[in-house]
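Colleague: Whatever this is, show me its structure:
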Amino acid sequence: MRIVAWQDGVWSNEPVSSRIAAGALVAEAAEGSDYWQKTMYGFQHDNGHALLTPWEDSEAIEVSFSLDGFTELYDQAGIMLWHSDKVWIKAGIELNDGIPHVGAVVTDGYSDWSLSPVPEWTGEIITLRASRMKDAVILRARTDSHPWRTIRVARFPYETGKQAGPFLCAPTRPGFQVTFTRWAASAPDTDVHTDPPVR
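Modeller: Sure thing, here's the model as predicted:
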């Protein structure tokens, strides 16, 4: 396990504010910030906030954050996997109809969205994990009291030029803050049916 320092990342778009407090990163998203490309809505949003470092296949990436403060429609945070402004994946928690949902948006020119309600995760620390295998990425999520859940296997065939790290967006309101508690790299997954260790 290798801890990634917050200061090693570079923001895709600077948030309203960010600070390190007791080892955690506290960031505030700008009102109207989001990542989405075209599908169904027609609009293109690329003004969300992702803190990115280079990502190699020799490591899986994990991002942990607190669900405290998620109160409004589409409040969201998690892990961003970035190859270009038209090819990326975000996975995490998004508030939908007052309930936290775990899911992913996979984008290759156009975005798609998959999600599942997780009301039992309310108020917990969430960990998202991404590990690339062959031409795909395995996305998993857990909390401190719930085991790993595989949330998506998506095509992501890029051996080079990848970046990854925490992200947050606030499409509908100002003042949304997220406390990220950990950013780490570890050994990659060996099989989609084998859960990685909990560290």
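Colleague: going forward, measure contacts and count neighbours with C-alpha atoms only.
Modeller: OK.
Colleague: which other residues reach stretch 130-139?
Modeller: By C-alpha atoms under 8 Å, 6 or more residues apart in numbering, the residues outside stretch 130-139 that reach it are 57, 59-62, 91, 128-129, 140, 150-158, 188-189, 192.
Colleague: Buried subset of the residues you listed, written for PyMOL?
Modeller: To isolate the buried members of the contacts of stretch 130-139 in PyMOL, using 16 or more other C-alpha atoms under 10 Å:
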select buried, resi 57+59+60+61+62+91+128+129+140+150+151+152+153+154+155+156+188+189
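Colleague: To compare with the earlier structure, here is another sequence to fold:
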Amino acid sequence: MSDRAGTSDDAAQPWGAGTWTAAPADVRGDGDDLLVTAVEGSDAWRHTSYGFVHDSAHALLAPLADPGAVEVTFDLDYDQQFDQAGLVLRADAETWVKAGVEFADGAPSVGAVVTLGRSDWSVAPVPAWAGRRVTVRASRSGDAVTVRARVDDEPFQLVRVAPFPAGTPLQAGPYCCAPTRAGLVVRFRRWTTGPADAALH
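Modeller: All right, here's what the predicted structure looks like:
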């Protein structure tokens, strides 16, 4: 299952299918791609360790089937502290998952923040992914979300299996934010949705 690349039933979502949770500084098309400029200070976090609540990340969301999966591809060409991009699953302000690649402490790291009232954060450094194309996939089924990621056409790696309230309607799609600086521009290449993954492994 680790090399799963979606299924033939996955469908490309037009960028216009989603609604922004918080408006970016700029959004423009470039061929089939979407270029998103983040607002300085944009972020998503609730309470844990830092003591603050931030809910200003730029997430382009549309309803996701339950069970169902969402996949987002973007270029990892950013290198400033806490720059990040990937995907979001969101039920409400206190119930969400963000997964992708965040630049922290001198290197890009793949990981996920799972928020059920309070946030947690799991990361793993992936310095070899810098400057390459990343795909993040989240599959929701039952009481869990499974997050996988890969670079270019390499096999998917398991990032996280996390609890998520069963039966809760949610929206999903690409996101980015720039907690510490202005000028982050993320090139999103693709956004698809489809059936949930058939198995964990």
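Colleague: Could you give me the buried positions within stretch 183-193 of structure 1?
Modeller: So for stretch 183-193 of structure 1, counting by 16+ other C-alpha under 10 Å, buried means Trp183, Ala184, Ala185, Ser186, Pro188, Asp189.
Colleague: And stretch 83-99 of structure 1, by the same measure?
Modeller: Across stretch 83-99 of structure 1, burial judged by 16+ other C-alpha under 10 Å covers 83, 86-96, 99.
Colleague: residue closest to the middle of structure 2?
Modeller: Leu87 (1.8 Å; C-alpha atoms, centre = their mean).
Colleague: Give the equivalent position in structure 1 for that one.
Modeller: Here Leu87 of structure 2 is matched to Ile79 in structure 1, going by TM-score structural alignment.
Colleague: List the residues that contact its match.
Modeller: Ile79 of structure 1 neighbours (C-alpha under 8 Å, 6+ apart): Glu62, Val63, Lys90, Ala91, Gly92, Leu128, Arg129, Ala164, Gly165, Pro166, Phe167.
Colleague: what secondary structure does the first one sit in?
Modeller: It refers to Glu62 of structure 1. strand (DSSP: H, G, I helix; E, B strand; the rest coil).
Colleague: Contact partners for it?
Modeller: Ile79, Thr127, Leu128, Arg129, Ala130, Arg182, Trp183, Ala184, Ala185, Ser186.
Colleague: Can you check which part of structure 2 stretch 9-16 of structure 1 sits on?
Modeller: Under TM-score structural alignment, the match for stretch 9-16 of structure 1 is residues 18-25.
Colleague: show me the contacts for the residue lying farthest from the centre of structure 1.
Modeller: The centre of structure 1 is farthest from one residue, Gly42, which by C-alpha atoms, centre = their mean lies 22.9 Å away. Listed by C-alpha under 8 Å, 6+ apart, Gly42 of structure 1 has no contact partners.
Colleague: element containing the equivalent of it over in structure 2?
Modeller: Counting by TM-score structural alignment, Gly42 of structure 1 corresponds to Gly51 in structure 2. Assessed by DSSP states H and E, Gly51 of structure 2 sits outside every helix and strand.
Colleague: so how far is Ala104 of structure 2 from Gly51 of structure 2?
Modeller: 19 Å (C-alpha to C-alpha, to the nearest Å).
Colleague: cool, Gly117 of structure 2 as well?
Modeller: Distance of Gly117 of structure 2 to Ala104 of structure 2, computed by C-alpha to C-alpha: 24 Å.
Colleague: re earlier: columns distance to Ala24 of structure 1 and secondary structure on top of the contacts of Glu62 of structure 1, output as TSV?
Modeller: TSV is the format used below for the contacts of Glu62 of structure 1 (distance: C-alpha to C-alpha, whole Å; DSSP: H, G, I helix; E, B strand; the rest coil):
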residue	distance to Ala24 of structure 1	secondary structure
Ile79	16	strand
Thr127	14	strand
Leu128	16	strand
Arg129	18	strand
Ala130	20	strand
Arg182	7	strand
Trp183	9	strand
Ala184	13	strand
Ala185	16	strand
Ser186	19	strand
